[in-house]
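Asks: fold the stuff below for me.
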Amino acid sequence: MHRFLFALDPEAAHGLVLGFLAFWSERGPLLEVPARLLRVEDPRFRVEAFGVSFPNPLGLAAGMDKDARALGAWWALGFGFAEVGTLTPRPQEGNPRPRLFRLPEDRALINRMGFNNRGAREAATRLGRFRKRGLPLPVGINLGKNRDTPLEQAAEDYLKALRLLEPFGDYFVLNVSSPNTPGLRALQEGPFLDELLARLRPATKKPLLLKVAPDLSPKALDEVLALAKKHRLQGLVAVNTTLAREGLKSSLAGEAGGLSGRPLNRRALEVLRHLAEGAEGLALVSVGGVETPLDLWERLKAGASLVQVYTGFVYGGPLFPRRLLKGLLSLMAAEGVSRLEDLTR
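Replies: Predicted coordinates for the structure are as follows:
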């Protein structure tokens, strides 16, 4: 099956898999048997971050299930939480195709999707149905602005999406760091970010996080930290995809868009360690290049409360979460860690 999917256009393969998982997710009894086989349930994994309890620290990153179509499947496959989106207040098509590229020689992807999604209102309806089913999967919601909204009016877009989705998320992430929406990364800069957070923070009592780019300098990261503390955010998600292309082998390395996967591993860990030095009460969610149990373990030891995967799951397949969590148990035992809560506190 993996070979067949990798013979298809990447976006077509993604649509096929997501369609199957969405169908599976809507049929509750069909989730129970695979969940018993695939989920690694262990009380040693339980962690709490920004007031939310997570059955394990491994989550699905935003971008895989933009419209919250397959939440039941993510639970059955073993994830401790899932982040949906990026969702914008109005539906939008995103950038022209082709816009998603595999780089198998580098275990990487390049995407320039451009926040394609069916809009916050449709996602709210779907999330409401999921909540009624009572599956124990914490859900984060990643928010963005529509492409045609000027930066000066961006806060209104984030507010509109937040108001529609606020009842359904366990936490919310402001995506100001995607490289695929023109000008969006300017929202990470001091004046824009200060105004955005001043508008958004009072709009919800639920945990509010900010997703940052891997391409920020140490000084810029420190400025983000300072503003996150000033506006009483609960955490940071680090990192988004990168514009860097150093050391790639693939002939597709020159494609425009954000790079994810193995080449991002080192930079994601560097950013995490830098942020952890000054986090002081902010929870850190690490994402970028996580492929092995050791990668997961390193992120947790470096200060992450939670860790997300995307590209590693694309290449690793449906058993990927189970392999990572089984391996994590072995690493915890080898280092004498009886429960993750002691490590992430």
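Asks: going forward, measure contacts and count neighbours with C-alpha atoms only.
Replies: Fine.
Asks: can you report how many residues neighbour residue 83?
Replies: Residue 83: 26 surrounding residues under other CA atoms under 10 Å.
Asks: which one is it nearest to, not counting chain neighbours?
Replies: Take residue 83 and drop its neighbours on the chain: the residue closest to it by CA to CA, 6 or more residues apart in numbering is residue 140, 4.3 Å away.
Asks: and this one, so I can compare the two:
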Amino acid sequence: MYALLRPLLFTLDAEKSHHLAFSLAHKAFRLGLLPKLNHVTKPHTVIGLTFPNRVGLAAGLDKNGEHIDVLAQLGFGFIEIGTVTPRPQSGNPQPRLFRLPQANAIINRMGFNNLGVDNLIENVKRSQFVKNGGIIGINIGKNADTPIEHAVKDYLIGLSKVYAHASYIAVNISSPNTKNLRDLQSEDALDNLLSQLKESQLQLADKYQKYVPMTLKIAPDIDSEQLTIIAELLKRHKIDGVIATNTTLDKASVTHLPHGDETGGLSGTPVRDKSTQIIKALSDELSSEVPIIGVGGISSGADAQAKINAGADLIQVYSGLIYQGPSLVGQCVQALTPLEQSHGI
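Replies: So this is what the prediction gives:
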């Protein structure tokens, strides 16, 4: 069905197409016409959670948690929603989302557009997927008008609000579309952020009598020295996992294409190898002390295998889903099954 719909969707502005696709999916879901795909493999335990399969949805597709139950029909092992900020914000001016079909890529400068953390929590509480024990990650960020020197406060607000409603929490300091956000990846800033977040996480675990894992999402545009520092801080502060990677600012491979020089983060096939290289380097630095969720440019089962072979424990898809459709989830699950059997996972 997606193969038939895609040409129509691709004639529209990318953001309008996004809303139309979800509108159609919700109508089909309500009418019982959206089949539920089950991709259950040998259960896989990572960051203290047991996943029915290792293929998840990356943050960004469902910023407000409005589509959880529809997305659950696609057979994901877990779903990550957000990025959500303490207060609602409209994000950057439109147009802000661009397809690059020749490269199987997307450029976005959305700017954390969302309806705020309180709205997202209400959506999570209504979700049947969540009520049935589905694994839901909530990705948190800072408001655009919060000065970078006060960013920690926004993350602490987000953490405390979503803690009771998330299976795990992702801390997004790597979007290129919020001014100065990536400065939080520097050694002193990251040390301070992780220290305060870890302290709050432990206090919340005591308050709610349950431990909710916390992960850090990093950018692909970091050098080896910065990566070593990040890996050391992840271990020092006992962060539960790392998501590698977000979008890239390196557009050298697409500048010749229509929209290839747009401002924003580039995702899809052009970031695939860079992301995989970061995963391999992280895996070497972390020595299995901190699990890795691999994301970036996965558009086939082979791409999923490459991320796992590089050292990822789980994977996430987003841009590949836009180009390949829902069948990508099953392709990735099937491709990873032989790895699980051969490695005894």
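Asks: which residue numbers in the first structure go with the strand of greatest length in the second structure?
Replies: In the second structure, with assignment by DSSP state E, the single longest strand is strand 78-84. Taken onto the first structure by TM-score structural alignment, strand 78-84 of the second structure occupies residues 81-87 there.
Asks: which residues touch the residue mapped onto residue 123 of the second structure from the first structure?
Replies: In the first structure, residue 123 of the second structure lines up with residue 126, judged by TM-score structural alignment. Listed by CA atoms under 8 Å, 6 or more residues apart in numbering, the contact set of residue 126 of the first structure reads 68, 69.
Asks: helix, strand or coil for residue 126 of the first structure?
Replies: Recorded secondary structure, residue 126 of the first structure: helix (DSSP: H, G, I helix; E, B strand; the rest coil).
Asks: now the one 4 residues further on
Replies: Each residue gets one of three states, and residue 130 of the first structure gets helix by three-state DSSP.
Asks: may I ask which helix or strand encompasses the residue mapped onto the residue nearest to residue 83 of the first structure from the second structure?
Replies: When the second structure is aligned by TM-score structural alignment, residue 140 of the first structure is paired with residue 137. Per DSSP states H and E, residue 137 of the second structure falls inside strand 136-140.
Asks: what's stretch 280-293 of the second structure in contact with?
Replies: Identification of contacts with stretch 280-293 of the second structure by CA under 8 Å, 6+ apart yields 46-47, 224, 227-228, 231-232, 234-235, 238-244, 279, 310-316.
Asks: filter the residues you listed down to just the ones in strands.
Replies: 46, 241, 242, 243, 244, 314, 315, 316.
Asks: select only the buried ones of the residues you listed in PyMOL?
Replies: Remark: buried members of those, expressed as a PyMOL selection using 16 or more other CA atoms under 10 Å:
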select buried, resi 46+241+242+243+244+314+315+316
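Asks: would you turn the ones in strands among the contacts of stretch 280-293 of the second structure into a markdown table with distance to residue 332 of the second structure?
Replies: A markdown table is the format used below for those (distance: CA to CA, whole Å):
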| residue | distance to residue 332 of the second structure |
| --- | --- |
| 46 | 18 |
| 241 | 21 |
| 242 | 20 |
| 243 | 18 |
| 244 | 18 |
| 314 | 11 |
| 315 | 9 |
| 316 | 10 |
